[in-house]
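Asks: below is the structure, and that's it, no one-letter string:
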């Protein structure tokens, strides 16, 4: 039996959350096409007969720290490369940026095995170009292993899992076999609501929003949930609510349906939208919303 922690790092929007969800076999981390969707370290647990892998999905490491929230996200991601058994550095096959280079620099001097995961190989039309591209990436560091795959298509995931198990220490499972996420239920609910919010909004507004669960009660097979979407300005509140409350209703309906599928329970969900000015640059607000360590 082998068991251990694996940190998944990389720049924003490279497919880390999609990869973790695919490896675990169900959604534990929210996904959108917008960068910096993930704000927390999120644990997803893979159970197999040979052992257990606990994946830590991290916020994308980014170059610009314009607000306190950006700094906190970078600190969370950078801190996740320590006290784990393996680090997975996720990149895109055909795109290398300054932010990728920045992540690579953070790995300098790290003694933990670092595997390179080359994602989105399904987007390569000419497969003969694959090997030269991989060779170019492999020259950037002495990686413990390199695995090309497509997280979205689910291709070559087994190859990656095999590499991980060969490097994990012997030991008992860290989580019970029926647990697929190390995060509590309230956190999961808030993240699902935030995912629907992000997908429904455009441009920069999603980065000025967060979700807080005010009340969560279980009554038989029914969960009663009261949630608040926090924004930074009155104008943003109007956009989130929409004309006649239509936008907020759409977000709530999509979140409720997703939660009922995930939890196999009936969900009664009420969502309000409130304003807290400049919360994303306010350390007290970040702590209240669970975005900084206690």
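Replies: Done, it's in. Predicted model only: the values in this text are computed from it and were never measured. Numbers count the residues shown, from 1 in each chain.
Asks: rest of the way, CA atoms for contacts and neighbours
Replies: OK.
Asks: in the protein, which spans are helices?
Replies: With helices called from DSSP state H, the chain shows them at 16-24, 68-79, 98-106, 130-138, 157-165, 185-200, 234-241, 246-263, 283-288.
Asks: what comes up buried for the fourth one?
Replies: Neighbour-count burial for helix 130-138 flags 134, 137 (criterion: 16 or more other Cα atoms under 10 Å).
Asks: which residues does it contact?
Replies: Residues from elsewhere that reach helix 130-138 (Cα atoms under 8 Å, 6 or more residues apart in numbering): 93-94, 118, 121, 124, 146.
Asks: now for those residues, which pair is the farthest apart?
Replies: Farthest pair in the contacts of helix 130-138 (Cα to Cα) is 124 and 146. Separation: 17.3 Å.
Asks: what about those two, which has more around it?
Replies: More crowded of residue 124 and residue 146, by other Cα atoms under 10 Å: residue 146, with 21 against 12.
Asks: isn't that one right next to residue 113, touching?
Replies: No. With contact taken as Cα atoms under 8 Å, residue 146 and residue 113 are classed as non-touching, separated by 11.5 Å.
Asks: hold the first one in mind and look at this next one:
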């Protein structure tokens, strides 16, 4: 991953920082070149993160069958000869039950107000419900921003069901006062119409210069990406009530100094935080077996992402009721 300084903060701040920087190459930019931000929104587990990874071409956002996996806005960068498309994957909009949930919803709505295009993900495997209607009605309030609808998880349904779903999406937009710029069935898993989604998003971007250097696929710090991959590994196979209680922080991360340059080893010391002592045994497992599985799975993903052998040291700690405690939320990066 490139170490070139990158825009941080909101999409708007990123655009301003890029415009002011002379270090970013112009590449193939010229008349008609487009650049800008698009965000994927939807209910939890609507396929937003999987689609982001498919468009970027590399895993930068963790995915899980557990709802509300995404906890912050992750930017993925798609480089094309005619455009640079910056995708902002946001947490799923949901009815919050904790202070963390309220902050995640605030993050989603702030992102909506600052992007160039909003792409609403409505999984074809589910009927349109109250959560979708609420989501679309909220998106409609960002009146001047163009919107497309994506019928995600198209590989999971028969053509007859897809036809019904597309009609439901059209009616949903009409009832909210939204005129969809496009309605696209897509499957990030099979690759069905993923490139078409990119084409339609690019059509709606403004003309401009590249916002990030060639080759960059995200502006997330490596420590954040590593922490998320550890959390993804910890989420697999745990009880339904546990995923929301898991948070991960990186204490220390760096190349081991006594190693030859042709045999590097990246040392990572990380903490998995839980809310209650009773949850500790679930994550650690009998004689530490489950924690070793989490470490092995996370290490494989981290090595694939960074291209460096990894030594991973994990510890499980308790931050009591951290989802509802403002002090703990600050310490954990929320």
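Replies: Noted; the coordinates are in hand. Please read these numbers as outputs of a predicted model, since none were measured by experiment.
Asks: aligned against structure 1, show me the partner of residue 123 of structure 2.
Replies: Using TM-score structural alignment, the equivalent of residue 123 of structure 2 in structure 1 is residue 92.
Asks: now swap in residue 165 of structure 2 and tell me
Replies: With TM-score structural alignment as the criterion, residue 165 of structure 2 lines up with residue 133 in structure 1.
Asks: roughly how far apart are that match and residue 127 of structure 1?
Replies: 10 Å (Cα to Cα, to the nearest Å).
Asks: ok, now residue 272 of structure 1?
Replies: 50 Å.
Asks: ok, residue 106 of structure 1 next?
Replies: Distance from residue 106 of structure 1 to residue 127 of structure 1, by Cα to Cα: 31 Å.
Asks: neighbours around the aligned residue in structure 2 for residue 217 of structure 1, how many?
Replies: By TM-score structural alignment, residue 217 of structure 1 lines up with residue 254 in structure 2. Residues lying near residue 254 of structure 2 (other Cα under 10 Å) number 12.
Asks: cool, residue 74 of structure 2 as well?
Replies: 21.
Asks: that one maps to what in structure 1?
Replies: Using TM-score structural alignment, residue 74 of structure 2 lines up with residue 42 in structure 1.
Asks: gap between its match and residue 182 of structure 1?
Replies: 7 Å.
Asks: check residue 85 of structure 1 too.
Replies: 17 Å.
Asks: residue 283 of structure 1 too?
Replies: From residue 283 of structure 1 across to residue 182 of structure 1, the span is 25 Å (Cα to Cα).
Asks: who's more crowded, these two?
Replies: The residue with more neighbours, out of residue 283 of structure 1 and residue 182, is residue 182; 18 against 15, by other Cα under 10 Å.
Asks: map the more buried one across to structure 2 for me.
Replies: Using TM-score structural alignment, the partner of residue 182 of structure 1 in structure 2 is residue 219.
Asks: again with residue 60 of structure 1
Replies: Here residue 60 of structure 1 is matched to residue 92 in structure 2, going by TM-score structural alignment.
Asks: burial of the aligned residue in structure 2 for residue 237 of structure 1, as a residue count?
Replies: In structure 2, residue 237 of structure 1 lines up with residue 280, judged by TM-score structural alignment. For residue 280 of structure 2, the count of nearby residues is 16 (other Cα under 10 Å).
Asks: contacts only, for residue 280 of structure 2.
Replies: Residue 280 of structure 2 makes contacts with 274, 316-318, as judged by Cα under 8 Å, 6+ apart.
Asks: is there a quick PyMOL command that grabs whichever of those residues are buried?
Replies: Buried members of the contacts of residue 280 of structure 2, defined by 16+ other Cα under 10 Å, are picked up in PyMOL with:
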select buried, resi 274+316+317+318
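Asks: could the contacts of residue 280 of structure 2 go into JSON lines alongside distance to residue 132 of structure 2?
Replies: JSON lines is the format used below for the contacts of residue 280 of structure 2 (distance: Cα to Cα, whole Å):
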{"residue": "274", "distance to residue 132 of structure 2": "31"}
{"residue": "316", "distance to residue 132 of structure 2": "36"}
{"residue": "317", "distance to residue 132 of structure 2": "36"}
{"residue": "318", "distance to residue 132 of structure 2": "35"}
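Asks: just curious, which of the contacts of residue 280 of structure 2 is nearest to residue 104 of structure 2?
Replies: Comparing those against residue 104 of structure 2 with Cα to Cα places residue 274 closest, at 18.6 Å.
Asks: pretty sure that closest one is touching residue 315, no?
Replies: No. At 10.9 Å, residue 274 of structure 2 does not count as touching residue 315 under the criterion of Cα under 8 Å.
Asks: correct me, but residue 54 of structure 1 touches residue 43?
Replies: Yes. Residue 54 of structure 1 lies in contact with residue 43 (Cα under 8 Å); the separation is 6.4 Å.
Asks: of the two, who's got more company?
Replies: Legend: neighbour count by other Cα under 10 Å for residue 54 of structure 1 and residue 43, higher for residue 54 (26 against 22).
Asks: state the distance from the more buried one to residue 113 of structure 1.
Replies: Applying Cα to Cα to residue 54 of structure 1 and residue 113 of structure 1 gives a distance of 16 Å.
Asks: now swap in residue 154 of structure 1 and tell me
Replies: Computed as Cα to Cα, the residue 154 of structure 1 to residue 113 of structure 1 distance reads 24 Å.
Asks: the more surrounded of the two?
Replies: Neighbour count, other Cα under 10 Å: between residue 154 of structure 1 and residue 113, residue 113 has more, with 17 against 13.
Asks: what lines up against the more buried one once you look at structure 2?
Replies: By TM-score structural alignment, residue 113 of structure 1 lines up with residue 146 in structure 2.
Asks: report the separation between the closest residue to that match other than its chain neighbours and residue 168 of structure 2.
Replies: Taking Cα to Cα, 6 or more residues apart in numbering, and ignoring the residues beside it in sequence, residue 146 of structure 2 has residue 117 as its nearest neighbour in space, at 5.3 Å. Look at residue 117 of structure 2 and residue 168 of structure 2: by Cα to Cα, they are 21 Å apart.
Asks: what's near enough to touch the residue nearest in space to the middle of structure 2?
Replies: The structure's structure 2 has its C-alpha centroid closest to residue 89; by Cα atoms, centre = their mean the separation is 3.9 Å. The contact partners of residue 89 of structure 2, taken as Cα under 8 Å, 6+ apart, are 39-41, 48-49, 52, 73-76.
Asks: one more time with 7 Å
Replies: Applying Cα atoms under 7 Å, 6 or more residues apart in numbering, we find residue 89 of structure 2 in contact with 39-40, 48-49, 52, 73-75.
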